[in-house]
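Colleague: predicted model, plus sequence, below.
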Amino acid sequence: MHTTDYDLLIEQARAITAGEPDLIANLSNLSALVYEVLADVNWVGFYLTREPETLVLGPFQGKVACLRIPFGRGVCGTAAVTRETQRVVDVHQFEGHIACDSASNSEVVVPLVVNDEVVGVFDLDSPSIGRFSEADAEGLSRFGRFVEQLNWRSL
């Protein structure tokens, strides 16, 4: 079982983004931070809403990823449409799962909402089935609330 101090993670995120107005620079460092801090993850990153109803790959850590995901497709698209964090114990049991990396077996996706618009999602994959607990989903959702406070106007 993995335990992560999400309060400390958010403090670290606040420290590395303080004073930097560029969103892409901040999202890049945040994906690297989470990739290094969380155990047993093989992909951490962001998909950004760049076209209506379409998520486009943003800053990430891990293997090559899917470039575009329509709202409503896969775990990321489901999070974008429902505006609710998706915690998937076994992605192979998730109807419509998009397999960008066949090594991924569990996933958490946090929708990012700014001014009542879905501006993107924060996506984490693990090679282990059941890697993410409810506590992880809650902590990562809180991390997402922090990300929403960044300068989204700089996109």
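Modeller: It's in. Numbers count the residues shown, from 1 in each chain.
Colleague: okay, CA-based contacts and neighbour counts for the rest of this
Modeller: Fine.
Colleague: quick check: which element contains residue 84?
Modeller: Following DSSP states H and E, one finds residue 84 outside all helices and strands.
Colleague: how close does the residue in the chain sticking out farthest from the centre sit to residue 142?
Modeller: Computed with Cα atoms, centre = their mean, the maximum C-alpha offset from the centroid of the chain is found at residue 19, amounting to 22.5 Å. The gap separating residue 19 from residue 142 is 21 Å, by Cα to Cα, to the nearest Å.
Colleague: give me the most central residue, this structure.
Modeller: residue 122 (1.7 Å).
Colleague: that one contacts residue 46, doesn't it?
Modeller: Yes: contact criterion Cα atoms under 8 Å: residue 122 and residue 46 qualify, at 4.7 Å.
Colleague: what's the host helix or strand of residue 8 packed up against?
Modeller: Secondary structure from DSSP H and E places residue 8 in helix 6-17. For helix 6-17, the elements it packs on are helix 23-37, helix 134-148, judged by 3 or more Cα pairs under 8 Å, 6 or more residues apart in numbering; DSSP states H and E.
Colleague: and here is the other one:
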Amino acid sequence: MEKEERYKELIQQAAALFSEEDDLIARMANLSALLYMHLPHVNWAGFYRNIHDKLILGPFQGKPACNPILFGKGVCGTCAITKKVQCVQNVHEFPGHIACDADSKSEIVLPIIEKDTLLGVLDIDSDRYGNFDETDIIYLTQLLDIIFHHNTCENK
């Protein structure tokens, strides 16, 4: 299955799964599971929440994770401080990379922002170099809109 098709299915599943669920933590937990199960070569998928200007581990799937992460440190902390997507093709070349899992080779981190305030980040690691690209950014952004802003694919 091609990447776009996989994401379109994930968006439909997420919209259906979250249509009756108002609890944000439950939504984050289920999205972590969906991403971990359905995206190829993903070895960690989850959330860090912004609590007092530190990233604190939230719902995730994968091996135990580093916690807390300071703003500006590693890929997640860089995303938090810049409020910009970080799509890293080789984490070993990223200055200050925090190696929670030695098997991780590429990573994508998206900021979760509401009214200019960083709520947290979505972090996904892969055991393959170059596993993430612009397609991931587009569809992961749509998935975040579904769980954080209650948008459905029909609202897009």
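Modeller: Sure thing, it's come through. What you see is a predicted model; the values in this text were computed from it and never measured.
Colleague: rewinding a little: list the buried residues of the helix holding residue 8 of structure 1.
Modeller: Across helix 6-17 of structure 1, burial judged by 16 or more other Cα atoms under 10 Å covers 6, 9-10, 13-14, 17.
Colleague: which one is residue 135 of structure 2 nearest to, not counting chain neighbours?
Modeller: residue 4 (7.1 Å; Cα to Cα, 6 or more residues apart in numbering).
Colleague: so which strand or helix has that neighbour?
Modeller: Taking DSSP H and E as the definition, one finds residue 4 of structure 2 inside helix 3-18.
Colleague: for residue 55 of structure 1, same thing?
Modeller: strand 54-62.
Colleague: average distance between that strand and structure 2?
Modeller: Strand 54-62 of structure 1, aligned to structure 2 and superposed, deviates on average by 0.4 Å (mean Cα distance after the TM-score superposition for structure 1).
Colleague: elements contacting that strand?
Modeller: Strand 54-62 of structure 1 packs on helix 23-37, strand 43-51, strand 68-70, going by 3+ Cα pairs under 8 Å, 6+ apart.
Colleague: which of the ones you listed sits closest to residue 102 of structure 1?
Modeller: strand 43-51 (11.7 Å; Cα to Cα).
Colleague: how about residues contacting the closest one?
Modeller: Defining contact as Cα atoms under 8 Å, 6 or more residues apart in numbering, one finds that strand 43-51 of structure 1 is touched by 27, 31-32, 34-35, 55-63, 118-126.
Colleague: one step back: got the helices and strands packed on helix 6-17 of structure 1 as JSON lines, with mean neighbour count and distance to residue 83 of structure 1 columns?
Modeller: Listed next are those as JSON lines, based on neighbours: other Cα atoms under 10 Å; distance: least, Cα to Cα, whole Å:
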{"stretch": "helix 23-37", "mean neighbour count": "18", "distance to residue 83 of structure 1": "20"}
{"stretch": "helix 134-148", "mean neighbour count": "18", "distance to residue 83 of structure 1": "11"}
